[in-house]
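please work out how this folds:
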Amino acid sequence: MSTPHESQETERDGAQVSTGTTDKGESAAIPELVIISGMSGAGRSTAAKCLEDLGWFVVDNIPPELIAPMVELGARSQGNVARIAVVVDVRGRRFFANLKESLATLDAQNVKRRIVFLESSDEALVRRFESVRRPHPLQGDGRIVDGIAAERDLLRELRGDADLVIDTSSLNVHELRAKMDAQFAGEEVPELRATVMSFGFKYGLPVDADMVIDCRFIPNPHWVPELRPFTGLNDEVSNYVFSQPGSKEFLDGYAELLRIVAEGYRREGKRYVTIAVGCTGGKHRSVAMSEKLAHRLVSEGVETVVVHRDMGRE
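Next up, the predicted model:
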């Protein structure tokens, strides 16, 4: 017999969803759940990535019988997994036969769940599959349109049960992300995370740089004997760099540029940006400039990490 402090559970096909308390007697908060489905090629992956950027725990192509155990694990996470999104689609072939029963189990356990269905016209889907030169997962030996027709028939009931249907026929990636943000971001402003990376041009450009800033017009502290052993993290070097003609104006100009770019990235749904700041060896000028630029970004509300890639090299 269970005690009042034990978790009450319902079993179905081996899946259990906790609705009571944790082993420590604490209340088990059931995570919010979003199920993303829809037509292949309609943007399910983009929708999932958008929720991931908003802080959701996202799992792609999960069999429906594993949704309930995942919610159970989230309930045991002591609030660390408060929102879960799962992508279910025809790649699982037989999973739709079990999806209705899985949803009924979740409803019986009072799991707050929503279904997002991504729709698109046949013409748009054919164009997208042809552009990537990949077959539709259900076309078999037939044509792309045959696979699309089979998928529509398979998904018809699920589309009717959806809480949100988004037609992506005429949407680009940024517009789809904007629609997802409008539905799920709430009052939160989408975060932009920046990495400011100093580097030395003689060691090569960072391959992941979105923007590259060149500080080699500033006199090099390397040629000042008393500054050579230091780095741009030292006040002596930083003061020297920003006492040079044009340095402060350069910083102010790029800081203003980054402010404009950051606002644009937020509007377009871009969440991550890497700004590479280079000098010859990546030890003095680029380090000092990176630190100042990062300071400016933080003051604009951008979550910023500073990395000095080549500072320790000789």
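
switch to C-alpha atoms for all contacts and neighbour counts from now on
Will do.

how about the helices in the protein?
For the chain, the helices defined by DSSP state H occupy 44-53, 67-75, 95-108, 122-132, 144-161, 173-184, 235-241, 247-268, 285-299.

same for the third one, what does it pack against?
It stands for helix 95-108. Judged by 3 or more C-alpha pairs under 8 Å, 6 or more residues apart in numbering; DSSP states H and E, helix 95-108 is in contact with helix 67-75.

same deal with the first one?
Helix 44-53 sits against strand 32-38, strand 57-60, strand 83-87, helix 173-184, with contacts defined as 3+ C-alpha pairs under 8 Å, 6+ apart.

and His295, how far from Leu258?
12 Å (C-alpha to C-alpha, to the nearest Å).

and Thr136, what is it in contact with?
No Thr there; residue 136 is His. For His136, the contacting residues are 40, 129, 144, 147-148, by C-alpha atoms under 8 Å, 6 or more residues apart in numbering.

to compare with the earlier structure, here is another sequence to fold:
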Amino acid sequence: MPDPPEERRQTLVLVTGPSGAGRTTAINLLEDLGHEVIDNLPLSLLPRLLEGPPLTRPLALGLDVRNRDFTTDALIDVIDRLGQRSDMALQVLYLDCDEDVLVQRFSETRRRHPLAPADSPAAGIARERELLGPVRARADVLIDTTGLSPHEGRAEIERWFAPPEGRTLAVTLHSFSYKRGLPRGLDLVIDCRFLRNPHWEPDLRPLDGRDAAVDAHVAGDPRFDGFFTSMCDFVLPLLPAYHAEGKTHLAIGFGCTGGQHRSVAVTERLAKTLAKEGWQVSKRHRELERRAGTRIPPAERGQVA
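Sure thing, here's the model as predicted:
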């Protein structure tokens, strides 16, 4: 028999991953996107939950090792059985994270690891990663949260799970220092180090690219106008093309030596240009946020549109 129409299939997302990697955050984001969510559901109750006609909303279930009947084999068996059902559209979302970052997160929260309540978090993390290894290999969507901010994590979830009718292309512009490496998840990277550097001007050195004097200094470079015009001519035609292909988030990075002047000024200028063209734009200045000791609040960070 042919598969039932898409609208008559139950959409189901199984969300799992090691403790501390962001599974609960992902569940909350999926709820914001219109999913009906249940966290920590025992595997033995899953068949009863899925009895009857499909729900009117997609369903997201959080599964982790704390469930009393959780085993790797049992979860793999559930994935296999649900994946074979013609009335089910199943995706397995796995949230992963580097082991040293997980250890740091547990240390900061002073929580005990569920698999090592009387031992160090590192021991529990190692056991859990080994236990979940086969599940990770079966994931349809794998998101590494190691270096993701909450904003970036949300963009990743939306990229995969936002309903098609609600998808828009959100553009995030990042400024950064090459000394500290590229931010994770960039789609395009543009090097601004050829522009003249305000760092060598004593009056401008303590300022950043959001300051009008710094912006004027950078824009006064004889090469700037040609560069900026060419960049806009390159970027603007790409946005509708990416949107037409279903892409929901585009991250563009601008780098310079210190991430304080040139990359920030260019990021600010392009954000204003894209906003005038009607695109949803937000800005992230990584080095400025780091020096401030915290992330710049959205009102200051400048969600442009």
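
before we move on, back to that, which of His295 and Leu258 of structure 1 has more neighbours?
When His295 of structure 1 and Leu258 are compared for neighbours, Leu258 comes out ahead with 18 against 15, by other C-alpha atoms under 10 Å.

on that earlier part again, any chance of the helices of structure 1 in a markdown table, with distance to Val34 of structure 1 too?
As requested, the helices of structure 1 are exported to a markdown table (distance: least, C-alpha to C-alpha, whole Å):
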| stretch | distance to Val34 of structure 1 |
| --- | --- |
| helix 44-53 | 9 |
| helix 67-75 | 11 |
| helix 95-108 | 11 |
| helix 122-132 | 24 |
| helix 144-161 | 13 |
| helix 173-184 | 10 |
| helix 235-241 | 49 |
| helix 247-268 | 23 |
| helix 285-299 | 32 |
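
translate Leu142 of structure 2 into the numbering of structure 1.
Taking TM-score structural alignment, Leu142 of structure 2 has Val165 as its aligned residue in structure 1.

the residue nearest to that match when sequence neighbours are not counted: how many residues sit nearby?
Nearest residue to Val165 of structure 1 in three dimensions, chain neighbours excluded: Phe117, at 4.7 Å (C-alpha to C-alpha, 6 or more residues apart in numbering). Neighbourhood size, Phe117 of structure 1 [other C-alpha under 10 Å]: 25.

ok, the one 10 residues further on next?
Close neighbours of Arg127 of structure 1, defined as other C-alpha under 10 Å, add up to 14.

which position in structure 2 pairs with it?
That one, Arg127 of structure 1, aligns with Gln104 by TM-score structural alignment.

next one: Asn98 of structure 1
Aligned counterpart of Asn98 of structure 1 in structure 2: Ala74 (TM-score structural alignment).

and if you look at Tyr272 of structure 1?
Aligned by TM-score structural alignment, Tyr272 of structure 1 pairs with nothing in structure 2.

so what's Tyr272 of structure 1 closest to, chain neighbours aside?
Arg193 (4.9 Å).

distance of the one you found relative to Asn61 of structure 1?
In this view, Arg193 of structure 1 and Asn61 of structure 1 are 28 Å apart by C-alpha to C-alpha.

of those two, who's got more company?
Shown here are Arg193 of structure 1 and Asn61; by other C-alpha under 10 Å, Arg193 has more neighbours (19 against 16).

correct me if wrong: that one contacts Ile275.
No. In this structure, Arg193 of structure 1 is not within contact of Ile275 by C-alpha atoms under 8 Å, at 10.9 Å.

dump the residue contacts of Ser86 of structure 2.
By C-alpha under 8 Å, 6+ apart, the contact set of Ser86 of structure 2 is 3-4, 9.

mind redoing it with 6 Å?
For Ser86 of structure 2, the contact set (C-alpha atoms under 6 Å, 6 or more residues apart in numbering) comprises Asp3.

structure 1: matching residues for stretch 191-203 of structure 2?
So stretch 191-203 of structure 2 is aligned with nothing, judged by TM-score structural alignment.
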